[in-house]
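# what shape does this take:
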Amino acid sequence: MTDPQLVLSGLVMGESARWHDGALWFCDWGAGSVLRLSASRTAEVMAGASGMPFCIDWRPGGELLLLDGPGARLLRDGVPYADLAGIDGSHPWNDIVVDSRGNAFVNNIGYDFPGGTPAPGLIAVVSPDGVARPVAGGLEFPNGMAVTADDSTLIVAESHGSRLTAFDIASDGSLSNRRVWADLPGVAPDGICLDPSGAIWYAAVPNEHCSLVREGGAVVTTIPLPDGAFDCALSGDGRTLYALTADYTNPAAMFGGRTGRLFAISR
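Below is the predicted model of the structure:
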């Protein structure tokens, strides 16, 4: 793989990287923007959000789902779609991934980050009719999530648990057969994405890298980055890995400065 090439700078804090409809989409939490990378490698604002975290994915029909973390709700093309406050309205909702049946999996870290005392988080599913229910608990800071191409498995990064955890997915979005997909000693995985090989790419903030890991924990490759790596996504052809980074050492810079950058690594 090539060395990381700078694509964009001047972001506040990039997160929720997704490849959709031939382009990279991501969120700039500090700027309150949902962005799409254009063919000329400029960032086009596609939607707005207030507060953070907020993350995105799409329903099978193409509607944009935006997880409004502080508002404890899910929006569909900007319109309220699901209320999450009845499950947890006190702590931040964090990440989202949607399967091909329209089940939207969302997670809650379970405490007030970064100042609160760590506590177990959870995963909920929002069914296609907009009804939300919890489907897994006891997670140590649930973060990035991915669904395998056959819709059989949900994989979630447990940042405080230094592992990737897997669940079997039923057709109604219920989760079962919880297991460790990969132990990652000394690593705090954040955003993740699936590789065509079936392995997982993860971004790690304090470790300042993205790594490709197989089920069982074998590391295939590691890409060092100049700052904390918050999320990553592959292009549609699987040939380019995009990584979002920011200076995580200073909260004032991370949430209010312009240290965020987007890098591309070619395979």
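# going forward, measure contacts and count neighbours with C-alpha atoms only.
Noted.
# so Trp25 is in contact with Arg36, correct?
Yes - using C-alpha atoms under 8 Å, Trp25 is in contact with Arg36, at 4.3 Å.
# OK, contacts around Arg214?
182, 198-200, 220 (C-alpha atoms under 8 Å, 6 or more residues apart in numbering).
# let's compare: structure for the following, please.
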Amino acid sequence: MLRNPILATFAATLLATASGCAPAVDTAATHAYPTVGRITVYDDALRSIVAPDARIERIAEGFTWSEGPLWVGDGQYLLFNDVPGNTMYRWSARDGLSVFLKPSGYGGTDLEGLREAGANGLDVEPEGTVLLADSGSRLVARLDPASKRKTTLAATYQGKRLNSPNDVVRHSGGSVYFTDPPYGLKGIDESPLKEQPANGVYRLDRDGSVHLVEGGLRFPNGVALSPDERTLYVANSDGKHPVWMAYRLDARGDVLDRRVLADASDLVASGASGAPDGLCLSSDGHLFASAPGGLLVMDANGKRLGLIETGSRVSNCAFGDDGRTLFLTSHTFVARVRVQVTGLGSDR
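Presented below is the predicted three-dimensional model:
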């Protein structure tokens, strides 16, 4: 992916760090954010979820590929990653934009086999630590925001290295689900570094054991849990099979059965840019899912209610602020929109 910063039409501040990372443009200091995109209504039910005239605001820009947004309630700030840029950023309305962690993922010098060296998906734990899908280091880790220290939680399955963990979600019981496509490796499925025979969806238990719960998807990507935690949702960013899967879980967290929740084949065929990628849920069970064309809003049965478009590919989303602000990572920028539902887990 090529860097393509969007030029702001108003005063902006430039961020520069001693680490020498590429500068990113922060518009927080102006407290006036440009409006982008539009909201398309497919079903009248959307009107009680997102107002059709809600403003989609671009709040920060200048990234290669923004991903993995996470609202940290203890501190009231947003974390997100520029995966190819190997940088984690922090944004708040009060402080604006700053580099939080660089490198966010792989910290070595041998980049020959890596396509995306940075961290990707994030989730927060009750203690305030952050779970991190470290694509570049090919592992799942725990990050202490205070010390910036990372602890490896899982790096192998059945004695072989993981591909490049992409997204992660924590179950309230302490287990962690994560996806492991090979997007972080040069050559992707053809990478000589790839050791796993499957691009899997895994469960990491509290005892450190790793269990494969799905090995039949080509490119498992975004992952989320339903409000009652009885259903695991996984986005498959495969252009030949662009679907969202729903897995019914038992009390242990094993899969009882699976079904295709929704299919984006028609959107792919239309030429819309994007793929099933990251997703997040409201507390009433509505799905907000990155898709060709933008961010789809769907009900728990996969029915399309509307589309939030930013004018650029949307990679992921997260709820924050008072629980009714939806943040979207959208290629070179980050956007936000006020909604009329509360985000699942946004109080963390």
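# quick revisit: among the contacts of Arg214 of structure 1, who's most crowded?
Ile200 (23 neighbours; other C-alpha atoms under 10 Å).
# tell me where the stretch 151-267 of structure 1 has strands.
Secondary structure of the stretch 151-267 of structure 1 (DSSP state E, counting those that start in this stretch): strands located at 153-158, 163-169, 175-183, 189-194, 200-204, 209-213, 219-224, 228-234, 240-246, 260-266.
# switch these over to a markdown table; also include distance to Gly144 of structure 1.
Formatted as a markdown table, the strands of the stretch 151-267 of structure 1 follow (distance: least, C-alpha to C-alpha, whole Å):
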| stretch | distance to Gly144 of structure 1 |
| --- | --- |
| strand 153-158 | 5 |
| strand 163-169 | 9 |
| strand 175-183 | 14 |
| strand 189-194 | 4 |
| strand 200-204 | 8 |
| strand 209-213 | 13 |
| strand 219-224 | 18 |
| strand 228-234 | 8 |
| strand 240-246 | 13 |
| strand 260-266 | 18 |
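# wait, which of these is closest to Ala136 of structure 1?
strand 175-183 (6.8 Å; C-alpha to C-alpha).
# to what extent does that closest one diverge from structure 2 after superposition?
Superposing on structure 2 and averaging over aligned pairs (mean C-alpha distance after the TM-score superposition for structure 1), strand 175-183 of structure 1 comes out at 1.8 Å.
# buried residues of that strand, list them for me.
For strand 175-183 of structure 1, a neighbour-count test (16 or more other C-alpha atoms under 10 Å) marks 175, 181-183 as buried.
# just curious, which of those is nearest to Leu74 of structure 1?
Distance to Leu74 of structure 1 across the buried residues of strand 175-183 of structure 1 (C-alpha to C-alpha) is lowest for Leu175, with 20.0 Å.
# for Ala269 of structure 2, see how far away the residue mapped onto the closest one from structure 2 is.
Mapped onto structure 2 by TM-score structural alignment, Leu175 of structure 1 lines up with Val255. Val255 of structure 2 sits 31 Å away from Ala269 of structure 2, going by C-alpha to C-alpha, to the nearest Å.
# would you map the strands across the stretch 1-150 of structure 1?
Using DSSP E, counting those that start in this stretch, strands in the stretch 1-150 of structure 1 cover 5-11, 14-20, 23-28, 33-37, 43-48, 54-58, 64-68, 73-76, 79-83, 93-98, 104-108, 121-126, 132-139, 142-147.
# now stretch 242-253 of structure 2, how far from the centre of its chain.
A distance of 18 Å separates the centroid of the chain from that of stretch 242-253 of structure 2, by C-alpha atoms, centre = their mean, to the nearest Å.
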